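1. Provided below are the primary sequence and the corresponding predicted coordinates.
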Amino acid sequence: MTLSDAKVRLDLNNPVFQDNLFGLQKPERHAALDTLSKIRRLTWLQVYRDPGLKWEKISSVRPPPGIDAIYSLRITQARRATAYREGDFMRFLTIAADHDSTYGRK
């Protein structure tokens, strides 16, 4: 099994991510939870290729020390989350209030 064949494991423990998630209106929160449930069932290769998730490297934001890159992915129809990969884990950081703020623009 290669790294991209591994099932994705989720890390939802970041307090900012939790505040963002729990602060969503109920329909959007449910949509976000549906997306997280979907991601749990995917391999990393499937995440990279999934047209609905749109996993994209964010070049406009410098990642913190020890993190190679930060990525954005569609978590609901209107919102994107930021996350990074560490081994099999997708470690979530934020859910952006709007699309542009995901990329450090506003």
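-> That came through, no problem.

2. Going by C-alpha atoms from here, please, whenever you check contacts or count neighbours.
-> OK.

3. Which residue ranges of the chain form strands?
-> 9-11, 56-57, 71-74, 80-86, 89-95 (DSSP state E).

4. any chance of those in a markdown table, with mean neighbour count and distance to residue 27 too?
-> Formatted as a markdown table, the strands of the chain follow (neighbours: other Cα atoms under 10 Å; distance: least, Cα to Cα, whole Å):
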| stretch | mean neighbour count | distance to residue 27 |
| --- | --- | --- |
| strand 9-11 | 17 | 21 |
| strand 56-57 | 14 | 25 |
| strand 71-74 | 22 | 15 |
| strand 80-86 | 21 | 15 |
| strand 89-95 | 22 | 15 |
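
5. Below is structure B, check it against A:
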Amino acid sequence: MARNVKPELLVELDLNSPTFQSAWNNLELIEQEKAIATFEKIMQLTWDQVYRDKGLRWEKIHSIQAPKGIQVLYSFRVSKSIRGIGFREDHFLRVLLIQPDHDAAYGKK
């Protein structure tokens, strides 16, 4: 085992965005439960695992310009009917929005 190798940190979530909170409050309870399960899963992963996880379908969004101060936005699968939009900042996933409609998450509507 190599010495002085830092263990990879697990992903932490920031769900404090007002836009996220508003969308969260409008979800049905069953959808909130599915989202909680996904968020719990994410917090057990390292960033490398998040990028490779086929269930999350982590991908860069090209059709929406990131807000000022954010380099790139990403989309990820929260449930079969919900996608999340957020960005990475250090070891945090800052979730800006959850969107029940997949196409709307990409700005296609």
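-> Perfect, I can see it now. None of these values were measured; they are calculated from a predicted model.

6. Would you mind reporting the TM-score between them?
-> Overlay of the two chains. TM-score (TM-score structural alignment, normalised by the length of structure 1): 0.93; 104 aligned residues with a Cα RMSD of 1.1 Å.

7. on that earlier part again, so can I have a markdown table of the strands of structure 1 showing distance to residue 39 of structure 1?
-> Output for the strands of structure 1, formatted as a markdown table (distance: least, Cα to Cα, whole Å):
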| stretch | distance to residue 39 of structure 1 |
| --- | --- |
| strand 9-11 | 8 |
| strand 56-57 | 15 |
| strand 71-74 | 11 |
| strand 80-86 | 12 |
| strand 89-95 | 9 |
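
8. of all the ones you listed, which lies closest to residue 31 of structure 1?
-> strand 71-74 (10.6 Å; Cα to Cα).

9. In structure 2, what residue corresponds to residue 96 of structure 1?
-> Matched by TM-score structural alignment, residue 96 of structure 1 corresponds to residue 99 in structure 2.

10. shouldn't its match be in contact with residue 86?
-> No: the pair residue 99 of structure 2 and residue 86 does not pass the contact test of Cα atoms under 8 Å, sitting 11.3 Å apart.

11. rewinding a little: to residue 18 of structure 1, which of the strands of structure 1 lies closest?
-> That would be strand 89-95 among these, by Cα to Cα, at 8.0 Å.
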